[in-house]
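>>> Sequence and predicted structure, then a few things I'm wondering about:
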Amino acid sequence: MNKETDVSTMNDPHVLDLDHSVGERLPLDVYDADFDRRDSEVTGRASWKFERLQHFRELDNESWDALDRGDWDESLRLLEGMREGLADAIRGEMSRGNPFHRVRVVAEPLTPYLQWELHGLRLQAECGRPTRVVRDEVIHPLEGERPLPEVVVLGGRTLYEVVYTEEGLLDSAVRFTDPEVVQRWEAFIEQLYKGGEDVVSYTDRYVFRLPPPRLAVD
């Protein structure tokens, strides 16, 4: 991983705060439809995703279900089975000139979720959707009592703060379209991306040597 990601230009811990009073809360079904529509309209401009939380819960995901059963080999096999569909989707993004970049914040030792997700992100990267990994201490100076939010920026025009329940389930989103807010976050994610380590390199160097993850039993 690169020695340091420079966030010195954002030395105010509140510079990335998202004021929900100037955003619009979207229930999950509305968010899904709104995202799909706006994403399909993006041409000739990159989109960005910033992932901060270290644990989520997945629904309707056979690979995650296999991990939940303790079958790590089957979980990885099912991830690999997604390759063709992912490649088709990513080719569609690229044909519109809309590459989707992701920054994944990691804290070591990895949570079971993150160990699993990084295998999936590696697969996406191999199919043409780039992801870079950034250590959590890089962004600590910009965080107060709460971690930075999960954010997606579509084509420099729309920002979604993606909201999860305390259990890690996708709940809703808050949409922002103020150009200053969108551009500030887009620049921040791009800066992190430039200083991060490619997810393929990180996974090969660190994640592959880990023992199979085990989810905690409720």
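In hand now; what should we look at?
>>> from here on, contacts and neighbour counts on C-alpha atoms
Noted.
>>> And the helices in this protein, which stretches?
28-41, 62-68, 72-80, 83-95, 112-126, 179-195, 199-202 (DSSP state H).
>>> can you redo those as TSV with mean neighbour count?
As requested, the helices of the chain are exported to TSV (neighbours: other CA atoms under 10 Å):
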stretch	mean neighbour count
helix 28-41	14
helix 62-68	19
helix 72-80	17
helix 83-95	15
helix 112-126	20
helix 179-195	18
helix 199-202	20
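>>> Check this structure and tell me which residue is nearest its centre.
E51 (3.6 Å; CA atoms, centre = their mean).
>>> contacting residues for it?
102-105, 149-151 (CA atoms under 8 Å, 6 or more residues apart in numbering).
>>> Now for those: which two are most distant?
R102 and P149 (14.1 Å; CA to CA).
>>> Looking at these two, which has the bigger crowd around it?
It is R102, of R102 and P149, that has more neighbours when counted by other CA atoms under 10 Å, with 24 against 19.
>>> ok, that one - contacts?
R102 touches 48-51, 130-132, 193, counting by CA under 8 Å, 6+ apart.
>>> now, the most widely separated pair of those?
E51 and P130 (13.6 Å).
>>> For the closest residue to L28 other than its chain neighbours, give its distance to L159.
Closest residue to L28 apart from its sequence neighbours, by CA to CA, 6 or more residues apart in numbering: S172 at 4.5 Å. Separation of S172 from L159 (CA to CA, to the nearest Å) stands at 13 Å.
>>> These two: who's more crowded?
Neighbours were counted for S172 and for L159 using other CA under 10 Å; L159 has more, 28 against 20.
>>> dropping in the other structure now:
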Amino acid sequence: MPSLQTESQGQRLGLQDYSEDFERHFWRSGSEGFWKLERRQSFREPGVASWEAFHRGDWAGALALIEGQRGHYEDYLQRIRTSGFALHRVRCVEEPLSPYLQWELHLLHLKAQCGEDTRVLSKDGLLRYEDQSPLPEIVVLGSSVMYEVLYDDSGELVGGIRFDDPRDVSRYRRAIQEMHRSGEPLDGFFSRRVASLPPPAVPAGQRRTAHP
């Protein structure tokens, strides 16, 4: 699955339209569930407090803010279970870990402890699915809709392309499920490869200073 091969061209959505469309369909995911393929090794998440702390070089503060979200995610994942579906994620990981990915894996580990089903697909595992170009960022919601999630060059979310042909949705859900089955449960990977790492060195050109 090196590129997005679909039956239709899809509908390109700007950030606001994508966010609203996603929210409308998310809670209707149903028994097929939510499946996410996350390939990029670095993103920007302005407005997320723990990411902001990480980005300005405050690693201890970033981890404390992640832990402070535990109650929120426990409630959120319980609401999802009550709504009749589950969250499944494939996180592609290249080593050595990027500073961003080291931060994100701490957040994903917390989410996994609260009930999200995440597996790690390492570089060796990626070779089965990737040719010359990286896999797309894909989210599949149930059996009705999927999105190719779009980012700018810096890794900041800018929108998505929506596909609702049932053949596309089913094919990509099955592909992500196959990757998920072949991946390693996040808990084991985190314990072996992430938990004992020293704080990441955020490049000086990317580090943000706190404003008064």
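That came through, no problem. Not measured: the values here are computed from a predicted model.
>>> As TSV, the contacts of E51 of structure 1 with distance to A89 of structure 1 would be great.
Below are the contacts of E51 of structure 1 laid out as TSV (distance: CA to CA, whole Å):
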residue	distance to A89 of structure 1
R102	16
V103	19
R104	20
V105	24
P149	26
E150	22
V151	21
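>>> Take those and keep only those in strands.
102-105, 150-151 (DSSP state E).
>>> any idea how far I139 of structure 1 is from the equivalent of D153 of structure 2 over in structure 1?
Structural alignment (TM-score structural alignment) places D153 of structure 2 against E166 in structure 1. To I139 of structure 1, E166 of structure 1 is 22 Å away according to CA to CA.
>>> neighbour count winner among the two?
I139 (18 against 9).
>>> aligned partner of L110 of structure 1 in structure 2?
So, by TM-score structural alignment, L110 of structure 1 is matched to L97.
>>> ugh, typo on my part, it should be R25 of structure 1
Looks like R25 of structure 1 aligns to R12 there (TM-score structural alignment).
>>> Let me know the distance separating that match from D21 of structure 2.
Distance from R12 of structure 2 to D21 of structure 2, by CA to CA: 11 Å.
>>> Not counting its neighbours along the chain, what's nearest R129 of structure 1?
F100 is the one closest to R129 of structure 1 (CA to CA, 6+ apart), at 6.1 Å.
>>> count of neighbours near the one you found?
21.
>>> Could you find the counterpart of it in structure 2?
Superposed on structure 2 with TM-score structural alignment, F100 of structure 1 falls opposite L87.
>>> residue contacts, that match?
33-35, 116-117.
>>> What distance do you get for it to R28 of structure 2?
From L87 of structure 2 over to R28 of structure 2 (counting by CA to CA), the distance is 12 Å.
>>> Does S47 of structure 1 touch V103 like I think?
No - using CA atoms under 8 Å as the test, S47 of structure 1 is too far from V103 to be in contact (11.3 Å).
>>> what's the overlap in contacts for these two?
With CA under 8 Å, 6+ apart, S47 of structure 1 and V103 have no common neighbours.
>>> list the contacts for the alignment partner in structure 2 of G128 of structure 1?
Applying TM-score structural alignment, one finds that G128 of structure 1 aligns to G115 in structure 2. Taking CA under 8 Å, 6+ apart, we find G115 of structure 2 in contact with 74, 77.
>>> And for the one 10 residues further on?
For G125 of structure 2, the residues meeting the contact criterion (CA under 8 Å, 6+ apart) are 182-183.
>>> per the alignment, P203 of structure 2 corresponds to what in structure 1?
When structure 1 is aligned by TM-score structural alignment, P203 of structure 2 is paired with A216.
>>> Now do Y18 of structure 2 against L127 of structure 2, distance only.
For Y18 of structure 2, the distance to L127 of structure 2 - CA to CA - is 31 Å.
>>> Check P199 of structure 2 too.
For P199 of structure 2, the distance to L127 of structure 2 - CA to CA - is 29 Å.
>>> Which one of those two is surrounded by more residues?
Neighbour count, other CA under 10 Å: between P199 of structure 2 and L127, P199 has more, with 14 against 11.
>>> could you measure the spatially closest residue to the more buried one that is not a sequence neighbour against S144 of structure 2, distance?
Of all residues beyond its chain neighbours, the one nearest P199 of structure 2 is W59 (6.2 Å), with distances taken as CA to CA, 6+ apart. Note on W59 of structure 2: its distance to S144 of structure 2, by CA to CA, is 40 Å.
>>> what does R91 of structure 2 give?
In terms of CA to CA, R91 of structure 2 sits 23 Å off from S144 of structure 2.
>>> Those two - which one has more neighbours?
Legend: neighbour count by other CA under 10 Å for R91 of structure 2 and S144, higher for R91 (25 against 19).
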